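Undergrad: Structure of the sequence below:
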Amino acid sequence: MNMQDLSMLEQPLGEAPVLSGDLLQQARLLAAQSGRPLVEVLESLSGLAADAFVEALGRWLHYPVKTALAMHAMQPKFDTLGLNDANAWHVILMQAEDQSLHMLMADPFDEALQVRLQHLVRQPVQWSLAHRNDIAACLQFHEAQMRAMDQVHAGDATSHEEEAPVEELSLKSISEDSSPVVRFVRSTLYDALKAGASDIHLESTLQGLRVKYRIDGVLTEVGGLNGVMQAEQAISRIKVMSELDIAERRIPQDGRCKVHALGRDIDLRVSIMPSVLGEDAVLRVLDRKALSEAQGISLEVLGFAPTLLAQIRAQAEAPYGMLLVTGPTGSGKTTTLYGMISEINQGQDKIITIEDPVEYQLPGVLQIPVNEKKGLTFARGLRSILRHDPDKIMVGEIRDGETAQIAVQSALTGHLVLTTVHANNVFDVIGRFTNMGVDAYSFVSAVNVILAQRLIRVICPYCKVDDHPDAALLTKSGLTPATASHYQFKKGQGCGQCHGSGYKGRKGIAELLLFDDRMRELIVSKAPISQIKALAATTGTRSMRESGLALVAAGETTLQEINRVTSLA
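TA: As a prediction, this is how the structure comes out:
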């Protein structure tokens, strides 16, 4: 930083743009009004050039500053902090020649992000500042290198499982393939992974094929393929990749395949379903390397409220009993269970899981994949686990009465059992276990807590503006003008960062039902559900609807999103 820039820091507010507490306060107000990141507003108010601003900011906040030249002298650690997360958060983890780790960030005011990064890396790092444009350029440079090395790395992947052939996905492989159908399939998968889609839908129509990506829990149509013959060939290509029967078009088929893209191997779980117009395919993305060795999996990931998070952590540390997580597919149940295991896994307990499939590999945990073709079901695997001297057990899903009975008995005999079951809310879980033939007294004796959760989209910070919901929407949402007066209504206008949706990213909302003696007595006596809900309310249970409305009041999401995910009942 030159002498002119240094002198600007010492000038009082009003003579020239400076970095000071007054200017920071002004920037905070403007950032709250515009929805732009605080550091960007502060830079525009400072009047400094990009390099000079970062230098001044580093000096002011006592952070070392890394220039673009210094960044290219270090190596990125994408195995610890993945490329997708680095791009989304405007950070990059680098390793210097002396093997020291440096976390380069563009926004030093985002304390929550710093906590998340520290928990993810779990190693000593030196925090440094860099301009967001320099970080973006560095990430783009290394991503281009990774694409160029795709063919080299493809042969390096090894596995102890029975693996399907690896499909190479790179710009080079897409452009060089002579078959239009293969190019279409490869480019569709590559674009979906690049966009961070969790599911890829290929739907047959009268005209051909419609392609949709599920991003942040919502399906978005992104393109298609004209021609019925081409559509059939595209579905057949998916079947070939998944080693399914291409001649069978009358019954559903399930398979899986692996692709190599963005510098890592990614598993795809494939479902083929016949329809009156042909066949539909849905590919579920299981990106294990994105959260390499569970370093990125923690209870912080879903963004639960701090009070709720403290309750969940306390229950996860119980010595025995059952912790049930419920919610629909895609609500983050598995991530919650993995987060619990990652935090309680201190190497002193034997932790065993049985899952279908094993989505992420947890270090120090024995993970067993269900294989129904070979006779390894949840129930049979759980019986075998109990003979393997476990302390804590995770059952991927309770689907039948036999598995439920064994899980309850395991919790009653000194084991901590973490598991999931499909239900709409915490109270419906009680009925599910009753219908599966589990004795009510055994059930309430085993269960410590039930957690029901959903994932809701949060407003894009880049295009967030004030919102003024009309009376009809307030009424539909169960609000009155009086109660709504305390809300900070916001919405996203739609921009390039959120692909025009107005939302970017998701956050968890949940309701937690703790089992005490009074709750157990009501359930065993088969009390009406209204009495159980009334008791739960007095003990602090807050419904998912209330959790969602709290985020609306804070300006983090919208009433439309809460109405989409939760109900008034």
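Undergrad: CA only for contacts and neighbour counts going forward, please
TA: OK.
Undergrad: what's around Ala31, how many residues?
TA: 18 (other CA atoms under 10 Å).
Undergrad: Just give the nearest non-adjacent residue to it, would you?
TA: Closest residue to Ala31 apart from its sequence neighbours, by CA to CA, 6 or more residues apart in numbering: Leu38 at 5.4 Å.
Undergrad: The one you found touches Gln25, doesn't it?
TA: No. Using CA atoms under 8 Å as the test, Leu38 is too far from Gln25 to be in contact (10.0 Å).
Undergrad: quick one: which of these two has more around it?
TA: Using other CA under 10 Å, the more surrounded residue of Leu38 and Gln25 is Leu38, with 21 against 13.
Undergrad: The more buried one and Leu104, how far apart?
TA: Distance of Leu38 to Leu104, computed by CA to CA, to the nearest Å: 17 Å.
Undergrad: Then Asp428?
TA: 47 Å.
Undergrad: Neighbour count for those two, which is higher?
TA: Using other CA under 10 Å as the criterion, Asp428 and Leu104 rank with Leu104 on top: 26 against 14.
Undergrad: Please name the nearest non-neighbouring residue to that one.
TA: Among residues not flanking Leu104 along the chain, Ser128 sits closest, at 4.9 Å (CA to CA, 6+ apart).
Undergrad: Give me the neighbour count for the one you found.
TA: 18.
Undergrad: now Leu120
TA: Around Leu120 there are 20 residues (other CA under 10 Å).
Undergrad: That one should be in a helix, yeah?
TA: Yes. Remark: Leu120 belongs to a helix, assigned using DSSP: H, G, I helix; E, B strand; the rest coil.
Undergrad: Alongside the first, I'd like the structure of this one:
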Amino acid sequence: MARESAIGELLVRAGLIDSSGLLRAQEAQKREGISLSKAIVTLGLANEQSMIAAIAKTMQIEFLSAELPEVSNDVASLLPAAFCRKRMVVPLSLQGKTLRLALADPVDYATTQDVEFRTGKRVALVVAGQNQIQNLILQMYPEEAAMQPDALGAADVQGEVESVGDAEIEVVDPAKLAKDTKLGPVIRLVNTILSGAAASGASDIHLEPKEGFLQVRYRVDGLLRDVIKVQKNQMDHTISRIKIISGMDIADRRRPQDGRSRLRYEGKRIDLRVSTLPTQFGEKVVIRLLDSKRAQTTMEQLGLTPENRRAFESMLSRAQGMILVTGPTGSGKSSTLYTALNWVKSPTKNIITVEDPIEYQLDGVNQVQINTKAGVTFASGLRSILRQDPNIILVGEIRDHETADIALESAQTGHLLLSTLHTNDAPGTITRLLDLGIEPFLISSAVIGILAQRLVRCPCPSCAVSQRPSAEAIEKAGGVARLPAEAKWMAGRGCGVCRQSGCKGRIAIHELLIVNDEIRELISRRAPEHAIRKAARIAGMRTLLEDGILKAAQGLATLEDVVRVVAADDAAAHTEAATKPESSDLRAPYKRIAPNEPQDEKSAPHVQPVNPGEETGLESGDGSPLAAGEIGKPKDSQGKDRVLVVEDSSTIASVVKYFLELEGFDVAVAKDGNSGLEAARRDQPQVIVTDYNMPGMDGMDMVKALRAEATTRGIAVLMLTSEDNVEKEARALEAGVDDYILKPVEPRRLAARVRSVLARSQRGNTAAAQ
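TA: As a prediction, the model looks like this:
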């Protein structure tokens, strides 16, 4: 707790957060039982990368950049995975006798000394974020990866997974999994990948073989993000494990395969659709996660505007006709159709679906799975359904002329038929049906409405702030003239809840085309697409872009994301001429704050060094290097007691210096006994904290030299050592050391001991003066 308090004070000193923000974070830390740094990120006060950069700058040590380095097996073997997980450290590289160590808590003095003792190396500290440490552990120790569910970025994972039967896996208690030695490391790794995806709300998992590793990525809120790299020696085993639980042939690696499995996670049943594809470096695997609870979406949750919702419900209430939902893959078409079926179903209606695959199971609905090997296609399945006295039919997708022709005919013979097409917008659906060879009169008489949709990301509610759209986004949206006069533009800053993305969840934007008499006439005459669009807009249709602009202006999405997923429409031709704004305020772009990020990612090194002054081996109390002629300066103007830290490990010296400065001391640092003796002569510190073993002049020789000179004889000396040796301690005390402490030492205890020897020294000087 003391170390976390120090971290908070450090961030305040660095100007990254203020005192009130620190207080809020400390309250959240106690309330949620999380670390202070996680509380700061979760509250949106700062992101992880900016925190580690601020800590590194203040303590004058290195920090790990966003791009993770490759670590050799020889270096990884210096520390066991269990130790790295427990202490949140990883070894990065070995440079001579110095080990570069990434550490999430740079003021964890005890861990730094433990690593030096374990490895026999001097440690050069590199500050890193917890997520970076966890990802490095997964990358370096794949056999241990499954023991740490959070390392996959799966926030608040409440359980792990294990195989429980044919093609089904279930969540169990993580403590049980940790003790189950029957599960091999690859099984645990795959289970953790799956549970991590479920916990983070991923829609897909991508496992992509590269030349030297297997890259695992999650698609969350429509965008892919890197999660971990599985080492090459585990790559084939990982793919084989996924193929086993999906019912695939693990021996066949030359042909694409499809499989399925099921995951039960936190009370949810998630179907897994698995596909493999041979690539240059091995088999690529994509796993689609289908959460059965997504089929329980209500009409209110679809995101339809009140006008569109009333019109859509009116169409669903018709006894016959075809309603089409269109959009690209992943635009939420299936969710909309299942919501529609839930809305219309009743004990008095017979509802039958034909799907490939059946994504969600619906109570009260008869669902038919396509099976081409058994001769069940969309067309043949639809013919069979018509003999089952249906009221409402859902056809998963219209892919060909035969299916479209049967569907349109059934929509004219007393059936309400719902289906999907892959088109860019609602008017384009008419063109697509014509391209399939359907007669215009059949389309005009059967189709009653077309709903086109896209999914756009929502600003994270935990870190969203008022933020104006960028000039580029406004231009892509059609100019300021298309923006509402009164808008509540929002954008996320990035926090722990949204994993620094600034977005959490998605909302649909829609374009609803209602086929009226005029549009039926246009379809019958094979009118061009733009004529149908114009007629629909005159009748009140709001385009995808317009609906997106409206929702962005309400703070439900960002304009940048709307123009990313929706192509420019021709609606401007039906509005007043766009005019330039009188003020440039709306065109002021916003940028997500990312302090200390390199401008050129390709040329940026993995670690950003902060080099302390080394000309004399000394540093002043404010961290600036001391030149040879500046060593003997008196106390600072605030009258702080000066402490000289003599330590050849720059990492330990930085940590000790930082903590003593927090306790109100003015601290200088010397890197060996010779530099320390010179500093003591010139600077006259009140206390010297010195290591026992150092190259050149060690701590014992320095103490003897200090006591031999009149000008330095009265300086209090506190000695640190990692050797629990009674004889050495006795010799040190006989030589004139005032206190003797074994490493590792808790920093606040060290500060208390410094005060104690300082008080004794001052009392002794007072008594001598009297």
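Undergrad: TM value for the aligned chains?
TA: TM-score of the superposed chains, computed with TM-score structural alignment, normalised by the length of the first structure, equals 0.69; 415 aligned residues with a CA RMSD of 2.5 Å.
Undergrad: three-state assignment of the residue nearest in space to the middle of the second structure?
TA: Nearest to the mean C-alpha position of the second structure, by CA atoms, centre = their mean, lies Arg499 at 3.4 Å. On the three-state scheme (three-state DSSP), Arg499 of the second structure is labelled coil.
Undergrad: That one and Glu48 of the second structure: what is the separation?
TA: Taking CA to CA, one finds Arg499 of the second structure at 10 Å from Glu48 of the second structure.
Undergrad: So Gly437 of the first structure sits against Gly401, correct?
TA: Yes. At 6.1 Å, Gly437 of the first structure counts as touching Gly401 under the criterion of CA under 8 Å.
Undergrad: Those two: which has the busier surroundings?
TA: Gly401 (17 against 14).
Undergrad: Please list all residues in contact with that one.
TA: Phe433, Met436, Gly437, Val438 (CA atoms under 8 Å, 6 or more residues apart in numbering).
Undergrad: same check, this time on Ser271 of the first structure
TA: Pro252, Gln253, Asp254, Gly255, Ala281, Val282, Leu283 are the contacts of Ser271 of the first structure under CA under 8 Å, 6+ apart.
Undergrad: Arrange the residues you listed in JSON lines, one row each, with distance to Asp85 of the first structure as further columns.
TA: JSON lines is the format used below for those (distance: CA to CA, whole Å):
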{"residue": "Pro252", "distance to Asp85 of the first structure": "35"}
{"residue": "Gln253", "distance to Asp85 of the first structure": "33"}
{"residue": "Asp254", "distance to Asp85 of the first structure": "30"}
{"residue": "Gly255", "distance to Asp85 of the first structure": "28"}
{"residue": "Ala281", "distance to Asp85 of the first structure": "28"}
{"residue": "Val282", "distance to Asp85 of the first structure": "25"}
{"residue": "Leu283", "distance to Asp85 of the first structure": "22"}
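Undergrad: Now the buried members of the residues you listed.
TA: Gln253, Asp254, Gly255, Ala281, Val282, Leu283 (16 or more other CA atoms under 10 Å).
Undergrad: Narrow those residues to those in strands?
TA: The members of those that map onto strands under DSSP state E are Gln253, Asp254, Gly255, Ala281, Val282, Leu283.
Undergrad: what do we get in the second structure for the third one?
TA: So that's Gly255 of the first structure. Using TM-score structural alignment, the equivalent of Gly255 of the first structure in the second structure is Gly259.
Undergrad: Give the burial count for the equivalent of Tyr190 of the first structure over in the second structure, as a bare number.
TA: Aligning on TM-score structural alignment places Tyr190 of the first structure opposite Ser195 in the second structure. Neighbourhood size, Ser195 of the second structure [other CA under 10 Å]: 27.
Undergrad: Pretty sure Ser195 of the second structure sits against Tyr265.
TA: Yes. In this structure Ser195 of the second structure lies within contact range of Tyr265 using CA under 8 Å: 7.3 Å.
Undergrad: Give me the common contacts of the two.
TA: Gly159, Val161.
Undergrad: Before I go, just wanted to say thanks for your time.
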